[in-house]
Each structure stands twice: as C-alpha cells, then as structure tokens.
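[1] What would the 3D arrangement of this be:
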Amino acid sequence: MLTIWGRKNSSNVMPVLWTADELGLTYDHKMVGGSFGGINTDTFKAMNPNMRVPVLQDGDFTLYESNAIVRHLARAHGQGSLLPDNLKEQAHADQWLDWHKTTLTGPMIDLFWRTVRCEPDQRNPDLIAQAKVATEKALALLDAHLAGRSFMVMDRLTIADIPLGTLIYRYYNIQVDHQDFKNIKAWYARLQDRPAYRKNVMIPFGTTLAEWDKLERSLV
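    Here you go, the predicted model:
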C-alpha cells in the first residue's frame, strides 16, 4: 500500500495526489503539515529530515521532494501514459519539471504569499507588483510554448503538465489582474476537464490569511 504524507492544500502535495489519481493508484493519505502538524516528530523526521511534505512510502521505500515523487510514480505505474515512451519526449517532460522549480515556482509562491497568505493591512503593493511582473514574465514563456499544443509535451497529459498545472490554478485564483495568456487559458480549461485535477488541485484557498487558515482547518 502506498502512503502519501502531506496536507492536500499544499502546492507541493497536490501534484503527487493528482498523479496518483490519474494513474488509478490505491493509497493511504495522511494529512500532516501546516495546521495539521505531525512533521516535527521522530517518525516523520526519519522519513524526511527536512520536515517538509510531501513524503511517499511504498513498503520499506521512502521518497521525498514532490517532482521526484511524480517522476517515480510515473515510471513505476505510468509508462506510456503519464511517462512518454520516447526518450526525447521523456527528456522534454523532465525539462519542464525542472523549469517549474527553477523559473516559475519562486515568483509564483512569492505572489501567493504576498496576497493570499498576508492580511490586507500588511500587504506591500510594490512587492506584489514585482512578484506579479516576475510571475508573468515566466508565464509568457509558458504561453509561447503552448501555442499550437494541447498539452506540454504530447497531445495528452504527461508529468510535464502536472506541477505546472497546479501553479496555474493558484495564479488564476489570486485576486490580481491577470494577463490574457490565451494558450495557457486553453490548456487550463483542458486540465479542468479532468476529475483528478478538480479533486486534487481546485481547492479553494480564500483571499486572506484568515480565510486560508479557516479553509485549511476544514479539510478532511
């Protein structure tokens, strides 16, 4: 039995749960981290000394880091579906998983924390604007890549779409003006057609820190 550790409103846990459900895997989900606690324990530290989620357990095999888990699940259970058969297409999928971490995640999370995870009277408009500019600079590259494409690498969903698709939901649900990225919007609409995306990614997070905390505590 697979066990996935991590609160389901975490942008790092979402790709793992989404991947597992796309693959039709049976797993036990442990809600830890954030307001659920449970990561500052000897048991959890033994699995991940960084004390961060997600963590995957598969028998005596343990793995942390979200994109590593996504890759592992696809290699173990999604060869020819979420993981392309062709080595060059696999390489391109890996490229976009790395791009997600090196280029988009930093500014996107900065924008998220300066808006949703910050009370209105503590928000700095200049820093929000800077984070938005940096986020949309990266998204412009993504939009250009998606021109003429249904998904990131192939004509179907692969691991390349999953971490990026998680951040795109956050971008479009933060209360800022959004650029008109036509190709991203079309891709985002295709993602929303997928039950596993709606279940694991489209989780309301509110517009303030108080709303975030209340919604997190309501998760089961």
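
[2] CA only for contacts and neighbour counts going forward, please
    Will do.

[3] In the protein, where's the longest helix?
    Secondary structure of the chain per DSSP state H: the longest helix is helix 125-146.

[4] Can you tell me the element residue 24 falls in?
    If you go by DSSP states H and E, residue 24 is not part of any helix or strand.

[5] tell me how far the longest helix of the chain is from the chain's mean position?
    17 Å (C-alpha atoms, centre = their mean, to the nearest Å).

[6] now for that helix, which elements pack on it?
    helix 105-115, helix 182-192 (3 or more C-alpha pairs under 8 Å, 6 or more residues apart in numbering; DSSP states H and E).

[7] Same list, those, but as JSON lines with distance to residue 40 please.
    What follows is the helices and strands packed on helix 125-146, written out as JSON lines (distance: least, C-alpha to C-alpha, whole Å):
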{"stretch": "helix 105-115", "distance to residue 40": "23"}
{"stretch": "helix 182-192", "distance to residue 40": "35"}
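
[8] structure for this one too, so we can compare:
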Amino acid sequence: MTNNNALTVLGRSNSSNVQKVMWLLDEIEQPCLRVDMGGQFGGNKDADYLAKNPNGVVPTLIHEDVVVWESNTILRYLANHFRADGLYPADSVARSWVDRWMDWQLSSLGPANRDLFMRIIRTPADQRRQEAIDESRDRNAELFRLLDRFLERSKYLGGASFSIADIAVGPLAYRWLTLPVERPHYGNVQRWYDLLCERKAFRKHVTEIGLS
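    Next up is the predicted model:
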C-alpha cells in the first residue's frame, strides 16, 4: 500500500499513545515524519502546538490540511482514510467489538496503567512509595484478569483477527508485562501478547523502544 500524501506525527517515541499511531502506520505501510514533542522535548504547551491540539498532549497527526488529535481517534481516522477494513471492520457488529476495547483502554486500563508506570519509571527511586505502587499494581491486575477472561474465548480483542483494538491495548500490555512488579500469570493474555510480539511493527515501535 502506497501513498504520496504527507503524514506528520507530533510526539516522542516513548509515549504509549504515540507508539499506537506509529505502529498502525507501519502496519498499513504509510510513511510519515515523526517530530519529537512532549516530555523531555517540550513544545506541546507552546501556542503553535495548542492551536493544533488544545489539550497540549501527544500525539497530534497532521495529514495535509487535516489535524487530528486523541490517539484512538487518530487510529480510527487512519484506518478509515486508508480503507484498512481488515484492521477496522465496516460491519457494525464487528466494529463494535473493536470500539469497545478501544474505549475500555481509554477509560479504564489507560489511567491505571499510567499510574503504575509513572510511580515506577518516572519517579526517582528515593521518592517511590511502595504502597502506591502496590495499589496501582493491584488495579492493573484486576483489569488484566478481565482481559484474560475475554481472551479465553477470543484470539484477538476484536475477534478472530488482529485489529486496531489490539494496537490500542498492546503498548500497555507491554508495560504491564515488563515493569518490575510481581504480577499474576494470565495465560490468555500471555498467548495474545506473544502474537503481538510476532509483529515486526510492534517490536519496532514498542518493545525495542523500552520503558523510559
């Protein structure tokens, strides 16, 4: 699949939300320019950036004269624009399975996973509070237990085939399975995660970036 339209992603490579977008672009073979923004690079609170994305977070997608923000909205936009029906099915029922897990990632898993990540990776060792880490770990464990129960009867989050729902959740699963905490073994989550690790784009934009 080729395209001559210019795509630019504003955001740093170690952001899980940027990783989703870069992973999808790789899957659908759409080249882009990624510009470091946010975190240690700053710039996301500047007036020019806020004019594009009033939330002042990353990523922001620029596609010719179109600007899109919110990572899962960007995933849907790209899948729709480039007609990646295999990743975001047109059938309303099949699409609802993809959408519900993407919404779950934003509303439930995302905040809990971010707390755990921030309390370990982004907090200096001498300032970490084990009680807070344990609380975040337990909340993540509950959510991944829910995911494990679902994956007992489904190969991927959207059903039998890989979709943008897996892309939305995958980077957070990497964090959960990589962070230095004790965690229950969820066999179905591990089986699903192993499938993700077989994908070159997942390794390139998520696991090879590491935790930082």
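
[9] Give the aligned equivalent of residue 164 of structure 1 in structure 2.
    Residue 164 of structure 1 maps onto residue 169 in structure 2, with residues paired by TM-score structural alignment.

[10] so that match sits right up against residue 102, yeah?
    Yes. Under the criterion of C-alpha atoms under 8 Å, residue 169 of structure 2 is in contact with residue 102, at a separation of 7.3 Å.

[11] So for these two, which sits in the more crowded spot?
    residue 102 (24 against 21; other C-alpha atoms under 10 Å).

[12] What residue in structure 1 is paired with that one?
    That one, residue 102 of structure 2, aligns with residue 97 by TM-score structural alignment.

[13] quick one: secondary structure of its match?
    helix (DSSP: H, G, I helix; E, B strand; the rest coil).

[14] how near is it to residue 160 of structure 1?
    Residue 97 of structure 1 sits 6 Å away from residue 160 of structure 1, going by C-alpha to C-alpha, to the nearest Å.

[15] Does residue 181 of structure 2 touch residue 137 like I think?
    Yes. Judged on C-alpha under 8 Å, residue 181 of structure 2 makes contact with residue 137 at a distance of 7.3 Å.

[16] Mind checking what secondary structure the residue most central in space within structure 1 has?
    In structure 1, the residue lying closest to the centroid (C-alpha atoms, centre = their mean) is residue 166, at 3.7 Å. Classification of residue 166 of structure 1 using three-state DSSP returns helix.

[17] quick one, what contacts residue 50 of structure 1?
    Residue 50 of structure 1 sits next to no residue when contact means C-alpha atoms under 8 Å, 6 or more residues apart in numbering.

[18] distance of residue 100 of structure 2 from residue 76 of structure 2?
    Distance from residue 100 of structure 2 to residue 76 of structure 2, by C-alpha to C-alpha: 13 Å.

[19] quick one: which of those two has more around it?
    residue 76 (17 against 14).

[20] What distance do you get for the residue nearest to the centre of structure 1 to residue 124 of structure 1?
    Counting by C-alpha to C-alpha - residue 166 of structure 1 and residue 124 of structure 1 are separated by 25 Å.

[21] same thing with residue 185 of structure 1?
    28 Å.

[22] who's more crowded, these two?
    It is residue 185, of residue 185 of structure 1 and residue 124, that has more neighbours when counted by other C-alpha under 10 Å, with 15 against 12.

[23] quick one: what's aligned to that one in structure 2?
    Using TM-score structural alignment, residue 185 of structure 1 lines up with residue 190 in structure 2.

[24] residues contacting its match?
    Applying C-alpha under 8 Å, 6+ apart, no residues contact residue 190 of structure 2.

[25] Can you tell me which of the helices and strands packed on helix 125-146 of structure 1 is nearest to residue 79 of structure 1?
    Among those, helix 182-192 comes nearest to residue 79 of structure 1, with 20.3 Å by C-alpha to C-alpha.

[26] mean deviation of the closest one from structure 2?
    On superposition with structure 2, the mean distance recorded for helix 182-192 of structure 1 (mean C-alpha distance after the TM-score superposition for structure 1) is 0.4 Å.

[27] Show me where structure 1 has its strands.
    2-5, 27-30, 55-58, 61-64 (DSSP state E).
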